[in-house]
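Participant: Give me a model of this one.
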Amino acid sequence: MHASNHELLQPADDGPEAEVDYDDPVSVHASEARQLAHVQAQLDVSALQQDWRALAQARLSSQADVEALVAMNRDPDQLLANDDNVYVQRLPVARDDLLIAGLPNGYFSADWNVFQNHALIRQLEATHGYRFFGIGASWLGFVRRQAPDEKAARQLVRDLAMIYPSEDADAAAAAWNALALLLTGRRTLLLGYTENFAD
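Facilitator: So this is what the prediction gives:
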């Protein structure tokens, strides 16, 4: 079931203005604007905010996930390689971290949900200087003012290794080292958040 249908993410259905005529673009837009405003507000409720370190228990990771992170960050064009059409949604939000409130993906139960992704987004911005800029079907996109130096890249990779634990520590160490070295040469960072992002 799509986790975006969770009651915490649904605006109140109060009054006739909450009724949606799906044949009327104005009505659909008003409904989407209500949902966006509601999810933004929910993300700022401190009681609903999550600890980014808990992401390790939220979905299963594997060595393939770590290798996919390296491969995608090495060649980010892969994200669009198989798409005939690419849609870009711009949102009227007060802060970059709130872009996640647009809910372009439905989120399945084995994926990190919007609150978990928001926890990661806040952590990467506050600690590592990465600004969230977008989300796709399986990947989150971040950008930094400049590429991190080696020390900063290794600190980032230590945090990422916590939330993408691998059963093969030695193989994972080699992949994480490769990612750290790769990131020193680029401003962008791509992270998978769904159960099967490595596919």
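Participant: CA atoms for contacts and neighbours, from now on please.
Facilitator: Fine.
Participant: Residue 142 is in contact with residue 133, correct?
Facilitator: Yes: under the criterion of Cα atoms under 8 Å, residue 133 makes contact with residue 142 at 5.5 Å.
Participant: Have a look at these two and say which one is more surrounded.
Facilitator: residue 142 (19 against 16; other Cα atoms under 10 Å).
Participant: Now that one. Nearest residue, chain neighbours left out?
Facilitator: Using Cα to Cα, 6 or more residues apart in numbering and skipping residues adjacent in sequence, the residue nearest residue 142 is residue 132, 4.4 Å away.
Participant: To check against the first, give me the structure of this:
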Amino acid sequence: MKIEKLIKTREPYQEMLFDSFLIEDIKSYEELIDVYKTYKQNNPDKTIILTLDDLGQAEYTSGHACDWNSLLDTEGYDLSGLDKACYDEDNEHLGHLSTPSEYFIIRENFLKQTKGIDFKKVCERNINNSEDDVLDLENMNESPLAFLDKQVILKILPVEKPYEGLTGFPNGYFSADLSPFENYALSKHLFDKYNLELFGIGASFLGFIKNEHLKDNELKALIADLAKLYNTTESEFEKLANIIKNKNHLFLRYTE
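Facilitator: Alright, predicted model coming up:
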């Protein structure tokens, strides 16, 4: 495995607001999770988020999600105490976010738009659930490495709660997808109810991790929640339940 700190600007440009690392030559999912846990242990006051599937598409839609939802908008914020690099030679703000001192702007813009969105409202989106979609969930939860991009970016974000990590890589751009704020509500629900920590997001999937296996009553309740989320019956997820009951992870699709 190769890990390299990102110095040059990549899209989406919010990566300039926090430390990011490019991970390549991943040999196993377990190896990647060990890296995640190491960075998490070394940054106890921060949140670690990994990119998952289809990095290029995920970056593209994240950039559009930021623009569409005005997440990088500086209007109404006090910019006087920012890093000197944020200003031009005339002491005017550059007009875009470019340093860690400005991260609070995207975070606040994001969190303002999560108000009034809860798990019930997320379920009302009626995300489509075909046989192929169920099969994808089963396969990814059984063999995550096959779905991960060959390049993964690890982001270290100055937030406390795992679901707040979405403020550093907002995703959910197309109208048929869950929005960034619905992904936030879903991730918060799973953390509050099952202690499932959001650790990654890609172009189509959210990834959650738990330090111990789900108890039987938790698994039953989770499957009921998934049936509500995907507007289907619990019986559709019998095989998925058998897969995840012995896993410490859960992958969910947030796209049509």
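Participant: Can you calculate the TM-score here?
Facilitator: For these two chains in superposition, a TM-score of 0.76 is obtained (TM-score structural alignment, normalised by the length of structure 1); 179 aligned residues with a Cα RMSD of 2.6 Å.
Participant: if we can go back for a sec, contact partners for the residue nearest to residue 142 of structure 1?
Facilitator: By Cα atoms under 8 Å, 6 or more residues apart in numbering, the contact list for residue 132 of structure 1 reads 96, 97, 99, 121, 125, 140, 141, 142, 143.
Participant: Structure 1: helices as residue ranges?
Facilitator: All helices of structure 1, identified by DSSP state H, fall at 25-43, 63-74, 114-128, 150-163, 169-183.
Participant: quick one: which of those helices is nearest residue 87 of structure 1?
Facilitator: Residue 87 of structure 1 lies closest, by Cα to Cα, to one member of the helices of structure 1: helix 25-43, at 16.5 Å.
Participant: and the angle from the closest one to helix 114-128?
Facilitator: Taking axes from the mean of the first three to the mean of the last three Cα atoms, to 10 degrees, one finds helix 25-43 of structure 1 and helix 114-128 inclined to each other by 60 degrees.
Participant: Pull the distance from helix 25-43 of structure 1 to the chain's centre.
Facilitator: 19 Å (Cα atoms, centre = their mean, to the nearest Å).
Participant: Okay, the closest residue in space to residue 113 of structure 1 that isn't next to it in sequence and residue 147 of structure 1: tell me how far apart.
Facilitator: Once flanking residues are discounted, residue 113 of structure 1 sits nearest to residue 107: 6.0 Å by Cα to Cα, 6+ apart. Going from residue 107 of structure 1 to residue 147 of structure 1 by Cα to Cα, to the nearest Å gives 30 Å.
Participant: Taking the centroid of structure 1, which residue is nearest it?
Facilitator: Centroid-nearest residue in structure 1: residue 140, 3.9 Å away (criterion: Cα atoms, centre = their mean).
Participant: any idea what that one aligns with in structure 2?
Facilitator: Mapped onto structure 2 by TM-score structural alignment, residue 140 of structure 1 lines up with residue 206.
Participant: re the thing from before, what is the aligned counterpart of the residue nearest to residue 113 of structure 1 in structure 2?
Facilitator: Match for residue 107 of structure 1 (TM-score structural alignment): residue 173.
Participant: can you pull the contacts of that match?
Facilitator: Contact partners of residue 173 of structure 2, counting by Cα under 8 Å, 6+ apart, are 61, 62, 64, 65, 179, 180.
Participant: what's the distance between the residue nearest to residue 113 of structure 1 and residue 4 of structure 1?
Facilitator: 6 Å.
Participant: Mind listing the shared neighbours of those two?
Facilitator: In terms of Cα under 8 Å, 6+ apart, residue 107 of structure 1 and residue 4 are both contacted by the residues 113, 114.
Participant: Can you measure across stretch 96-112 of structure 2, start residue to end residue?
Facilitator: Stretch 96-112 of structure 2: ends 19 Å apart by Cα to Cα.
Participant: From the chain's centre, how far out is that stretch? Work that out for me.
Facilitator: Stretch 96-112 of structure 2 sits 17 Å away from the centroid of its parent chain (Cα atoms, centre = their mean).
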